[in-house]
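Participant: sequence first, then the predicted structure:
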Amino acid sequence: MKKTLTALTLVAALSGFAGAALASEGHAKIDAPRDQWMSVDQITQKMTAEGYKVRRVKVEDGAYEVYALDANGKRIEAIVHPVTGQILGNDQDD
């Protein structure tokens, strides 16, 4: 019984890690034609209007990767949809 419970716990833990990895890479599946993308200037303006101080914008895996400071001065790395300008996810420095 203990072996079965341990095995089930291990499988559940590994499934959680796999799901988290897929969720964090979800932005890589964006397949929007380049002529529909917002420009870097438009992304910068949108992020600035939302209270970020944009430091750098680059293209990564079919999305924009924006390096900025938030309203509290903390550094963030945001993945931004190239057509809508929506923030899909971000990492924040502690």
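Facilitator: Yep, it's here. Residues are numbered from 1 along each chain as shown.

Participant: from now on I want contacts and neighbour counts done on CA atoms only, so please keep to that.
Facilitator: OK.

Participant: what separates the lengthiest helix in the chain from the chain centre, distance-wise?
Facilitator: Secondary structure of the chain per DSSP state H: the longest helix is helix 2-24. Helix 2-24 sits 23 Å away from the centroid of its parent chain (CA atoms, centre = their mean, to the nearest Å).

Participant: counting contacts, what elements does the helix or strand following it pack onto?
Facilitator: Sequence order places helix 40-49 as the next helix or strand after helix 2-24, per DSSP states H and E. With contacts taken as 3 or more CA pairs under 8 Å, 6 or more residues apart in numbering; DSSP states H and E, helix 40-49 sits against strand 53-60.

Participant: C-terminal to the strand it packs on, what's the next element?
Facilitator: Later in the chain than strand 53-60, the nearest helix or strand by DSSP H and E is strand 63-69.

Participant: putting a second one here so we can go through both:
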Amino acid sequence: MNPIRTRLGALVLATLALLGSHAAVQAHGDVKCAPVPKAEWRPHTELERKLTADGWVVRRMVATDSCYEVYAKDPQGKRIEAFFHPKTFERVDAK
């Protein structure tokens, strides 16, 4: 097999994988939590403790404009991106 063609194929597959993962992240960009003043947000460390106690393995947590965005493995070991209300810690699904 032609080595140039093999490398080109690998590059195309890597590019498609990168674009696909970016599209999946963008799909969740429309998640909005009910508005609450920043002063009423509970600490993200409290949410992390709650999720850990529930069997989650939290990899990363980000505060968006209105929610906590969590990258973790759920209790079944599935990689997940989830959004939580910053005051109630209720899970918020994409609309």
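Facilitator: Alright, I've got the coordinates. Small disclaimer: the values here were computed from a predicted structure and weren't measured.

Participant: sorry, back to before: contacts for the longest helix of structure 1?
Facilitator: G89 (CA atoms under 8 Å, 6 or more residues apart in numbering).

Participant: and what of stretch 73-93 of structure 1?
Facilitator: 24, 27, 30, 32, 36-38, 43, 46, 62-70, 94.

Participant: quick check: the aligned residue for E50 of structure 1 in structure 2?
Facilitator: Aligned by TM-score structural alignment, E50 of structure 1 pairs with D54 of structure 2.

Participant: again with V80 of structure 1
Facilitator: With TM-score structural alignment as the criterion, V80 of structure 1 lines up with F84 in structure 2.

Participant: what's the burial count for its match?
Facilitator: 21 (other CA atoms under 10 Å).

Participant: same check on Y67 of structure 1?
Facilitator: 21.

Participant: aligned against structure 2, show me the partner of it.
Facilitator: Per TM-score structural alignment, Y67 of structure 1 is aligned with Y71.

Participant: contact partners for its match?
Facilitator: Y71 of structure 2 neighbours (CA under 8 Å, 6+ apart): 58-61, 79-82.

Participant: show the buried residues in these.
Facilitator: Listed as buried from the contacts of Y71 of structure 2 are 58, 61, 81-82; burial here means 16 or more other CA atoms under 10 Å.

Participant: closest to A27 of structure 2 out of the residues you listed?
Facilitator: If you rank the buried ones among the contacts of Y71 of structure 2 by distance to A27 of structure 2 using CA to CA, E81 comes first, at 11.1 Å.

Participant: using the three-state scheme, assign the closest one.
Facilitator: strand (DSSP: H, G, I helix; E, B strand; the rest coil).

Participant: and it, how far from Y71 of structure 2?
Facilitator: 5 Å (CA to CA, to the nearest Å).
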